[in-house]
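Enquirer: Predicted model and sequence follow; I will ask about them next.
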Amino acid sequence: MQTQRLTDDPQGIATAARLLAAGWPVAIPTETVYGLAADARNGAAVAAVYAAKGRPAFNPLILHVADLTAARALVDLPDEAEALAAAFWPGALTLVAPLRAEAGVASLVTAGLTTAAVRVPTHPVAQAVLRAFGGPLAAPSANASGRVSPTTADHVLDSRAGLGGRIAAVLDGGPCPVGVESTIIGWDGAQPVLMRPGGIATEAIEAVLAAPLRRGPDPDSPRAPGQLASHYAPQAAVRLNADAPRAGEQYIGFGSDGPLSLSPTGDLTEAAARLFDVLRRADDLGQPIAVAPVPDHGLGAAINDRLRRAAAPR
């Protein structure tokens, strides 16, 4: 199909909402990455998301809602989740909680689980679409499954690693300011669990909880989005913690200058925002990729999580 590029004005937002209501997937910007949104209550629309992405059916999707009230209508949030929502919503935090029986969410969204992953995005365009649409949107990253996540509309429209020609439209809201997916927190009984590091630093979450987070389950049996061992992967092989490139490798630096540096100044916020764009540019050069060491604290934990999955055997 011909994928429309919509502008982020009232007309473009209204068109996106109409397409979503008609059951078409539409890529929308969030503060983290572009998401491929579909009506979460429409099983056929959600199936179209899986089909467009080539996504494994056992990998659940994140529900995006406009506010905390809308989230409470879908899931039963424990007290600690309420505290985290108060601290970080709207924002780059996803909470996994028991799905309400009356939620009306298509079973494909949760991949058959009794829990659902929910977040409230802060991006003004995502908020405008959610309010114009008037319901929950299921929205994984708007790229072919396992490939590098998109942080611009051009990434979404890329016919090789993106979804150009596979979806109805992309709503162009400019570059995503955070640039890595949301942090996902779930619960194992009363114990909070880090299921995926992301745009909210683990340390900030632990400060609100006044307790350490336990790390998540086996990635081969995902309970939340983004837990597959091989994910966010370019087509080229990736070698991590490289002090220098080997012959024939493209080098992604950190804390050094160069055309593929994540951050010349060693700034983790800049590196997170640039990560997927730099991976795409390196992959376009058609050679193996070597990546410099990145500190494993704060947003560095999310960056390294994505890099490990990009480098995992496929």
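Expert: All right, it came through fine. Everything numeric in this text was worked out from a predicted model, so none of it was measured.

Enquirer: drop to CA atoms for contacts and neighbour counts, all remaining ones
Expert: Will do.

Enquirer: For the longest helix seen in the chain, what is the distance to the chain centroid?
Expert: Taking DSSP state H as the criterion, the chain has its longest helix at helix 268-284. Relative to its parent chain, helix 268-284 has a centroid offset of 14 Å by C-alpha atoms, centre = their mean, to the nearest Å.

Enquirer: try stretch 152-159
Expert: 15 Å.

Enquirer: Just the residues contacting it, thanks.
Expert: 3, 27, 29, 33-34, 142-143, 150, 161-165, 170-176 (C-alpha atoms under 8 Å, 6 or more residues apart in numbering).

Enquirer: this is the comparison structure:
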Amino acid sequence: MLLTELLPPTAEGLGHAARHLAEGRLVAFPTETVYGLGGDARDDRAVASIFAAKGRPAFNPLIVHVPDMAAAARLAVFSDPALRLAAAFWPGALTLVLPMRDDSGLSPLVSAGLPSVAIRMPAHPVAVALLHSFGGPVAAPSANPSGRISPTRAEHVLDGLAGRIAAVLDGGACPVGVESTIIGLEPRPTLLRPGGIPVEAIEECLGVRLAAPDPAPLRPNAPGQLSSHYAPSAAVMLEVTAPRPDDVWIGFGSRTGTEGLNLSPSGDLVEAAANLFHYLREADRCAGSGGRIAVAPIPEKGLGRAINDRLRRAAAPR
């Protein structure tokens, strides 16, 4: 078992993390969405280690993180719509699935053998500094065991992956709190996963409505498409307005919740998204073995789409 280091986001900590990546080891790092589990996207062994550490199915592609457009353009072919989206939302919580360049140098494991690559330019200063220090593309799914609740704090990463990875860069709590929105552009703009950028903003940028994804693809072309995902140990019930006495209730707005577990007392969807995964973890701890988590209704608009997507997958049969 590895001794997993907890590194500060200092020049020394970033340099140490970059050396781990250069030597094929795995480092968890904060982004504005959730913590990612990073490995050199060009190194077959490092990428295989990501799948092994998470227990992730090898048919599920990974997102490649880059520091700037020049790095992105070396990996993927950008159409005019892709360039518009990148100009509007990068750096930020948007992932684009694009045709992969033949000379990208990426490990085929990153794309699960598909001719496309999921690519993102994060905005978190610690992520950006790590990418510049490392000097190459970093494959990074969420830093948690596959199918479980995504991590938004360094301690969440250690809870699930301590002993399996080399280090965690501690950048504090992630401000967005849900994963990036994923957009495919071939043959038409398609929402592959709702996330930190609202669908309405993307549609306004493109001037078209986004197509809906296949609800249960046999072979995912982007992360976050498996029906059961982001799951706590306890059963999850959705849109609950009158919980059972023994439920752990996660509230929203005027529905107060159990022990202060209210995603946003003011009904702010941005605040709710930032709290979602941490509160799911807290509710799971309170529910205990055989318990049940009940979640109050969340509006299906703006970031509410991403929140409800994660909750539906958390509640799906396992």
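Expert: Nice, I can see it. Nothing here was measured: the structure is a model prediction, and the numbers come from that model.

Enquirer: What residue, apart from its backbone neighbours, is nearest the counterpart of Gln250 of structure 1 in structure 2 spatially?
Expert: Aligning on TM-score structural alignment places Gln250 of structure 1 opposite Val248 in structure 2. Nearest residue to Val248 of structure 2 in three dimensions, chain neighbours excluded: Ile293, at 4.9 Å (C-alpha to C-alpha, 6 or more residues apart in numbering).

Enquirer: what residue of structure 1 matches up with the one you found?
Expert: Checking with TM-score structural alignment, Ile293 of structure 2 has Ile289 as its match.

Enquirer: correct me, but its match touches Asp283?
Expert: Yes: look at Ile289 of structure 1 against Asp283 with C-alpha atoms under 8 Å: they come within range, at 7.4 Å.

Enquirer: any common contacting residues for these two?
Expert: In contact with both Ile289 of structure 1 and Asp283: Ala236, using C-alpha under 8 Å, 6+ apart.

Enquirer: Which of the two has more residues huddled nearby?
Expert: Ile289 (25 against 20; other C-alpha atoms under 10 Å).

Enquirer: What distance do you get for the more buried one to Ser230 of structure 1?
Expert: As defined by C-alpha to C-alpha, to the nearest Å, Ile289 of structure 1 lies at a distance of 16 Å from Ser230 of structure 1.

Enquirer: can you check Ala211 of structure 1 too?
Expert: On the measure of C-alpha to C-alpha, Ala211 of structure 1 and Ser230 of structure 1 end up 30 Å apart.

Enquirer: so who does Arg305 of structure 2 touch?
Expert: Per C-alpha under 8 Å, 6+ apart, neighbours of Arg305 of structure 2: 194-195, 198, 299.

Enquirer: I'd like those residues as TSV, with distance to Gly136 of structure 2, secondary structure and neighbour count appended.
Expert: As requested, the contacts of Arg305 of structure 2 are arranged in TSV below (distance: C-alpha to C-alpha, whole Å; DSSP: H, G, I helix; E, B strand; the rest coil; neighbours: other C-alpha atoms under 10 Å):
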residue	distance to Gly136 of structure 2	secondary structure	neighbour count
Pro194	27	coil	25
Gly195	25	coil	28
Pro198	29	coil	19
Pro299	40	coil	15
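
Enquirer: ok, those residues vs Glu204 of structure 2, which is closest?
Expert: Using C-alpha to C-alpha, Pro198 comes nearest to Glu204 of structure 2 of these, at 10.3 Å.

Enquirer: which residues sit in contact with the closest one?
Expert: Counting by C-alpha under 8 Å, 6+ apart, Pro198 of structure 2 has contacts 181, 302-303, 305.

Enquirer: That one pairs with which position in structure 1?
Expert: That one, Pro198 of structure 2, aligns with Ala201 by TM-score structural alignment.

Enquirer: ok, residues contacting stretch 310-318 of structure 2?
Expert: So stretch 310-318 of structure 2 is contacted by 226-232, 235-238 (C-alpha under 8 Å, 6+ apart).
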